[in-house]
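> Okay, predicted coordinates and the sequence, questions at the end:
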Amino acid sequence: MNPTTDDSAFFPAPAPKEPAPLKVAVIVGSNREGRFGPVVADWLLGRFRGRDDLDVEVVDTADAGLPTALSYSPSPEVAAELAKVTPKLAAADAFVVLTPEYNHSFPASLKALIDWHFEEWRAKPVGFVSYGGVSGGLRAVEQLRQVFAELHAVTVRDTVSFHNAGAFFDDEGRHKDPAAPDAAAKVMLDQLVWWASALRAAKAVRPYGS
């Protein structure tokens, strides 16, 4: 009788497959004329550079053109606008919402984008970057947490906020003292990755709501 041999010495197990990068939709919430949002958005996109675990795409409400009047039967014009953004939201594993604060709340353009969709948000994590005056947009973020909870999304705890934002960026859009916001962005994105990875894996085993 031949002795039992261990084939693993000759045929080592294949290396574990690296998970695909997480798709993150960065939503620019303001469509206001003269908005400061693109400055903060460019800064935020810089924080994604060098992260192989994240694949980012921008969804700008200024380009969406969605009306605030909702409809179960949108016109061809509205359907065409939805076709620009809905596939991006559906494909995303996670979101980062960039919002200013208008009158202690968030912009109507952002609410319209949110309300025109439902399934696209479900069982996905949402991070926040806010900017404004003294409050840094934090009141807008707290209201958005309630909105996304109703849509079955998970909001991450840590945020990035810019108080009196205009004073902290130079004419080239560079933050004058980036250490603190860079660190805050890393914490927020790391939390987003944890939740997005966990939820993606869970949904692969059991679809949400089943």
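Sure, I can see it.

> make it CA atoms for all contacts and neighbour counts henceforth
Will do.

> longest helix of this protein?
Scanning the chain for the longest helix, with DSSP state H as the assignment, gives helix 179-205.

> What is that helix packed up against?
When contacts are defined as 3 or more Cα pairs under 8 Å, 6 or more residues apart in numbering; DSSP states H and E, helix 179-205 packs onto strand 22-28, helix 37-48, strand 125-132, strand 160-163.

> closest to Gln143 out of these?
Closest to Gln143 of the helices and strands packed on helix 179-205 is strand 125-132 (Cα to Cα; 11.6 Å).

> Just the buried positions in the next helix or strand after that closest one, please.
Once the chain leaves strand 125-132, the next helix or strand it forms, by DSSP states H and E, is helix 138-150. Buried residues in helix 138-150, counting neighbours by 16 or more other Cα atoms under 10 Å, are found at Leu138, Arg139, Ala140, Val141, Leu144, Arg145, Phe148.

> Same check on stretch 167-181?
Within stretch 167-181, judged by 16+ other Cα under 10 Å, the buried ones are Phe169, Gly173, His175, Pro181.

> circling back: just put the buried residues of helix 138-150 in TSV and tack on distance to Asp93.
Output for those, formatted as TSV (distance: Cα to Cα, whole Å):
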residue	distance to Asp93
Leu138	24
Arg139	25
Ala140	23
Val141	20
Leu144	18
Arg145	18
Phe148	15
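
> Can you flag which of the buried residues of stretch 167-181 belong to helices?
Reading helices off the buried residues of stretch 167-181 with DSSP H, I get Pro181.

> Looking at the buried residues of stretch 167-181, which one is closest to Gly50?
When the buried residues of stretch 167-181 are compared for distance to Gly50 (Cα to Cα), Pro181 comes out closest, at 16.9 Å.

> try this one next to it:
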Amino acid sequence: MTRIMIIIGSVRPGRIGLPIAHWVRDRVAAAGHEVDLVDLAVLNLPFMDEPEHPAKRAYTKPHTIAWSARVEQADAVLLVSPEYNHSYSPALKNALDFLALEWQGKPVGVVSYGGASGGLRGAAALDAVLTTIGLVRVPVDVAINGPHAQLVDGTFAADAKNDATLAKLLDGLDRYAEALRPLRS
């Protein structure tokens, strides 16, 4: 069983990322994985308030110590990320930048959403950050075009393509997590 941390990359009120993340969470759990759903709006990390560089792991703030321990427990990371102006959200960037060593050697996948591109431009913008902090990108993206059209009574109603692509992504996360396990030891 792989412990998959799902991070909701948007903190906007009324965000569609929350129902999309609930769909992802349900599929991850149904596939037999352990789930840690991180809502950045609830986590509410301040902007980088540690005095030392994260690579030193000399954390002084309780929120950083708790975030570090939580990320450390994950075998894999799945980002549910909106596209903001051809990029990703500042809340997601902040959450990633808060830590350094905790991310290394873990596979990461992206479920992106947005307009015509399905959030793929934002997902592509994430690549440099993800590799720099040591995450290993699984080469499968779930890109949801115009997700509001798939919202039914506040619940995201995935189509067959969404479900099939997410299943491939989860398989990749599981395989990569196993292969990378020795690097995280």
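Ah, there it is. Predicted model only: the values in this text are computed from it and were never measured.

> Fetch the TM-score of the aligned pair.
Here the superposed chains carry a TM-score of 0.89, computed using TM-score structural alignment, normalised by the length of structure 2; 179 aligned residues with a Cα RMSD of 1.8 Å.

> from the buried residues of stretch 167-181 of structure 1, which two are the most distant?
Farthest pair in those (Cα to Cα) is Gly173 and Pro181. Separation: 14.0 Å.

> circling back to that earlier point, what's the most buried one of the helices and strands packed on helix 179-205 of structure 1?
Here the criterion is mean neighbour count by mean count of other Cα atoms under 10 Å, and of those the winner is strand 125-132, at a mean of 26.

> Could you identify the residue of structure 2 that aligns with Ala94 of structure 1?
Superposed on structure 2 with TM-score structural alignment, Ala94 of structure 1 falls opposite Ala76.

> meant to ask about Gly133 of structure 1
Following TM-score structural alignment, the counterpart assigned to Gly133 of structure 1 within structure 2 is Gly115.

> got it, and Val39 of structure 1?
That one, Val39 of structure 1, aligns with Pro19 by TM-score structural alignment.

> so who does its match touch?
Gly154, Thr155, Phe156 (Cα atoms under 8 Å, 6 or more residues apart in numbering).

> try it again with 6 Å
Neighbouring residues of Pro19 of structure 2 by Cα atoms under 6 Å, 6 or more residues apart in numbering: Thr155, Phe156.

> What of Val40 of structure 1?
Taking Cα under 6 Å, 6+ apart as the criterion, Val40 of structure 1 is in contact with no other residue.

> if we go to 8 Å?
Contacts of Val40 of structure 1 were listed using Cα under 8 Å, 6+ apart, and they are Gly173.

> Any idea how far stretch 187-195 of structure 1 is from the middle of the chain?
The chain centre lies 10 Å from the centre of stretch 187-195 of structure 1; the measure is Cα atoms, centre = their mean, to the nearest Å.

> actually stretch 196-210 of structure 1, sorry about that
So, by Cα atoms, centre = their mean, the centroid of stretch 196-210 of structure 1 is 18 Å from its chain's centroid.

> got the contact list for it?
Residues outside stretch 196-210 of structure 1 that contact it (Cα under 8 Å, 6+ apart) are Leu22, Asp93, Ala94, Arg122, Ala123, Lys124, Pro125.

> who are the neighbours in contact with the residue lying closest to Leu169 of structure 2 once chain neighbours are set aside?
Beyond its immediate neighbours in the sequence, the residue positioned closest to Leu169 of structure 2 (Cα to Cα, 6 or more residues apart in numbering) is Val140, lying 5.5 Å away. Taking Cα under 8 Å, 6+ apart, we find Val140 of structure 2 in contact with Gly109, Val110, Thr165, Lys168, Leu169, Gly172.

> of those residues, closest to Asp39 of structure 2?
Asp39 of structure 2 has its nearest neighbour among the contacts of Val140 of structure 2 in Val110, at 15.2 Å by Cα to Cα.

> distance of that closest one from His53 of structure 2?
26 Å (Cα to Cα, to the nearest Å).

> Over to Ala177 of structure 2?
In terms of Cα to Cα, Ala177 of structure 2 sits 27 Å off from His53 of structure 2.

> And these two? Which one has more around it.
Applying other Cα atoms under 10 Å to Ala177 of structure 2 and His53 shows that Ala177 carries more neighbours, namely 26 against 14.

> Can you find the partner of that one in structure 1?
For Ala177 of structure 2, the residue aligned by TM-score structural alignment is Ala196.

> same deal with Trp67 of structure 2?
Looks like Trp67 of structure 2 aligns to Val85 there (TM-score structural alignment).

> quick one: that match and Asp63 touch, right?
No - when contacts are counted by Cα atoms under 8 Å, Val85 of structure 1 is not listed as touching Asp63 (9.1 Å).
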